[in-house]
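>>> just coords:
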């Protein structure tokens, strides 16, 4: 691993990728890699909801900034410059990694991060996009909806594409995924992976020649052209940046539910099994009435996982769901009914 000098520009890695693709898994691998190499990494975690559940699993010793209640690229964009400046000056990290919300437009994230260069000396590394290979094939087959267009944007903006979950592909599907990715982004390096297990020494030292002689985000900007998007000529002349941010986020629905007490595990699992298909991602910290342990709950594309945890600090029982146009009121009522069931 190459040595990083804190007197020079702070390297900034941005992790992009759609909801449930595996960004948090990659984040933890990168943090362990840097720590094992004697470096001090710092984390900026961005959640479109008002709770940062992934941060519960981060080592207490690592500096972490939470940006909640919106996306770096628009809603909480104004906070980024100040928080990153404070993080660099107060903690003096060797490297910072930003895990962006899966609903984020990557070009807008890059623009937001480059604003930090006005207050702090930073070195923005080529963007890493984690691709859910299984979900990509499903969406590409339909080729419609704003979720599909957002995933395409994330892929086009990545200089390094982690082709994740290849163990769930069958037959010639891996070749189909790689062919599609090379068509969408012929400039990116493809790293096939299972659970984001990649060569981190290679990942963190890769250099994209498209960034040579470019000032921060210009290399990314030319990669993320709008030629495959539904925009007018006038939109392209103006860059259509803020309009595209609104278009991206209008279809994303987030619902956070704070529990008043424990719920029955079997009833909660049934509720999860019956979630509508337009709920893509779920996270939570739960107490169940039929067990003494607390659990970190994760849900992505019809699959749920529960991990026993002992949360640090005063962490409430909460679940957060992210998807497209689902009925938040219906979900809220169903969850209230779970709380009302006698224990």
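Done, it's in. All figures in this text were calculated on a predicted structure; none of them were measured in a lab.
>>> can we go C-alpha only for contacts and neighbour counts from here?
Fine.
>>> in this protein, which spans are strands?
10-17, 41-46, 64-67, 95-99, 122-124, 128-132, 160-164, 189-192, 252-258, 279-287, 294-300, 303-309, 318-324 (DSSP state E).
>>> so of the ones you listed, which one's packed in deepest?
strand 128-132 (a mean of 27; mean count of other Cα atoms under 10 Å).
>>> tell me who's in contact with the nearest residue to residue 18 once chain neighbours are set aside.
Excluding the flanking residues, the one nearest residue 18 by Cα to Cα, 6 or more residues apart in numbering is residue 102, at 4.3 Å. Counting by Cα atoms under 8 Å, 6 or more residues apart in numbering, residue 102 touches 16, 17, 18, 19, 20.
>>> do you know how far residue 313 is from residue 273?
Going from residue 313 to residue 273 by Cα to Cα, to the nearest Å gives 30 Å.
>>> what about residue 278, how many neighbours?
When neighbours are counted by other Cα atoms under 10 Å, residue 278 registers 15.
>>> ugh, wrong one, residue 264
So residue 264, with other Cα under 10 Å, has 17 neighbours.
>>> residues in contact with it?
Neighbour list for residue 264: 288, 289, 290, 338, 341, 343 [criterion: Cα under 8 Å, 6+ apart].
>>> same question for residue 133.
Residue 133 sits next to 163, 164, 165, 166, 169, 174, 177 when contact means Cα under 8 Å, 6+ apart.
>>> reformat those residues as JSON lines; add distance to residue 77.
Output for the contacts of residue 133, formatted as JSON lines (distance: Cα to Cα, whole Å):
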{"residue": "163", "distance to residue 77": "28"}
{"residue": "164", "distance to residue 77": "29"}
{"residue": "165", "distance to residue 77": "31"}
{"residue": "166", "distance to residue 77": "34"}
{"residue": "169", "distance to residue 77": "37"}
{"residue": "174", "distance to residue 77": "36"}
{"residue": "177", "distance to residue 77": "33"}
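>>> go ahead and confirm residue 105 touches residue 243.
No: the pair residue 105 and residue 243 fails to qualify as a contact (Cα atoms under 8 Å) at a distance of 11.6 Å.
>>> more crowded one of those two?
A count of neighbours by other Cα under 10 Å puts residue 105 above the other of residue 105 and residue 243, at 27 against 10.
>>> contacting residues for that one?
Contacts of residue 105 (Cα under 8 Å, 6+ apart): 73, 150, 153, 154, 245, 248.
>>> this is the other structure I want to compare:
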């Protein structure tokens, strides 16, 4: 198979809550407008994907309960094998791979550059999304861990396009400071684009930026095959009643600082309506879930040090107090 017939691949990377899925949805809307048939590989740390309804009419493969850059890398290769086998009956125009918020995209990249995948797929860009509003906090030795700082460096160094998202949430002087620090790590040659709500001109998102010759640089900058997200876990809460929206928002904002991300589906009291919620940067948004979907209350919390009895007890106490 020659280059002209290879399927273009876009890898979406970025730390927890940076806005990867929002960027992906924007890219999918562009594909829809062009009449293209995209394939999507979604990777989640937890046991359940609570955002599946966002991709209801798309060809999606969910890789759950692990990270495709390490613990379930074989699952990624098996998925790619299946996509190749289905090419004739279910052709793809483009493939998107969204890693977990703690994935090192270098591992995903290397899988795609190996046989037989390099003959079928062509990496166009590794898009790393960064949360401008929390960047300085995540990089601080006083409010973050060495693991988180190292992981974010890996994601930036691997990125062929850096999207500095949520710029509307910080002041201009703070934004300038964030840009200076990112440029110092990623280098001036890596394009950095500011945005809010993941909105960026489609031509920039879909431009081919990946150069395989950059692997050598990445190997020298990254502690290869050493995974820095061993302390990041996901826990699932379920079997709880409907509650008032304001009460739930208050509960989320009272969660400990080591809860970096929250998402799920909840029923709002007296509304007979389920809502998908997204929690990051101490902010929460709600989106109605189509009534045609059979849904249940479920909350996924992702952060550091969450897989312990104390954290589970704390969450249950908060839920019982609602």
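Structure received. Quantities reported herein were computed from a predicted structural model and do not represent experimental measurements.
>>> and of the contacts of residue 102 of the first structure, the nearest to residue 211 of the first structure?
Using Cα to Cα, residue 16 comes nearest to residue 211 of the first structure of the contacts of residue 102 of the first structure, at 17.8 Å.
>>> measure the closest one to residue 329 of the first structure for me?
30 Å.
>>> before we move on, what about residue 90 of the first structure?
Taking Cα to Cα as the measure, residue 90 of the first structure falls 42 Å from residue 329 of the first structure.
>>> do the same with residue 128 of the first structure
Going from residue 128 of the first structure to residue 329 of the first structure by Cα to Cα gives 36 Å.
>>> export the strands of the first structure to CSV and append columns for distance to residue 198 of the first structure.
CSV is the format used below for these (distance: least, Cα to Cα, whole Å):
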stretch, distance to residue 198 of the first structure
strand 10-17, 14
strand 41-46, 19
strand 64-67, 24
strand 95-99, 17
strand 122-124, 21
strand 128-132, 11
strand 160-164, 8
strand 189-192, 7
strand 252-258, 30
strand 279-287, 24
strand 294-300, 21
strand 303-309, 23
strand 318-324, 27
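>>> in the second structure, which residue range corresponds to stretch 72-79 of the first structure?
Using TM-score structural alignment, stretch 72-79 of the first structure corresponds to residues 68-75 of the second structure.
>>> so which bits of the matching stretch are buried?
For stretch 68-75 of the second structure, the buried set under the neighbour-count rule, 16 or more other Cα atoms under 10 Å, comprises 68, 69, 70, 73, 75.
>>> contacts for that stretch next, please.
Residues from elsewhere that reach stretch 68-75 of the second structure (Cα under 8 Å, 6+ apart): 43, 63, 66-67, 76, 99-100, 103-108, 227.
>>> apply 7 Å and report the result again.
Residues outside stretch 68-75 of the second structure that contact it (Cα atoms under 7 Å, 6 or more residues apart in numbering): 43, 66, 76, 99, 103, 104, 105, 107, 108.
>>> so the fifth one makes contact with residue 66?
No: here residue 103 of the second structure does not reach residue 66: they are 9.8 Å apart, not a contact under Cα atoms under 7 Å.
>>> which one of these two is surrounded by more residues?
More neighbours surround residue 103 than the other of residue 103 of the second structure and residue 66, with 30 against 20 (other Cα under 10 Å).
>>> now do the contacts for that one.
Per Cα under 7 Å, 6+ apart, neighbours of residue 103 of the second structure: 67, 69.
>>> against residue 289 of the second structure, how distant is it?
Residue 103 of the second structure is 28 Å from residue 289 of the second structure, by Cα to Cα.
>>> check residue 170 of the second structure too.
With Cα to Cα as the criterion, residue 170 of the second structure and residue 289 of the second structure are 30 Å apart.
>>> kindly report the same for residue 298 of the second structure.
13 Å.
>>> what does residue 220 of the second structure give?
45 Å.
>>> one more: residue 168 of the second structure?
27 Å.
>>> likewise residue 314 of the second structure?
In this view, residue 314 of the second structure and residue 289 of the second structure are 28 Å apart by Cα to Cα.
>>> can you check residue 217 of the second structure too?
44 Å.
>>> what about the helices in the first structure?
All helices of the first structure, identified by DSSP state H, fall at 23-36, 77-91, 106-114, 133-142, 146-157, 173-184, 200-205, 218-223, 233-238, 241-250, 265-273, 328-340.
>>> using a markdown table, please lay out the ones you listed together with distance to residue 303 of the first structure.
Shown next, in a markdown table, are the helices of the first structure (distance: least, Cα to Cα, whole Å):
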| stretch | distance to residue 303 of the first structure |
| --- | --- |
| helix 23-36 | 16 |
| helix 77-91 | 32 |
| helix 106-114 | 26 |
| helix 133-142 | 13 |
| helix 146-157 | 19 |
| helix 173-184 | 21 |
| helix 200-205 | 27 |
| helix 218-223 | 33 |
| helix 233-238 | 39 |
| helix 241-250 | 24 |
| helix 265-273 | 8 |
| helix 328-340 | 18 |
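>>> and residue 294 of the first structure, which of the ones you listed is closest to it?
Among these, if distance is taken as Cα to Cα, the winner is helix 265-273, at 11.1 Å.
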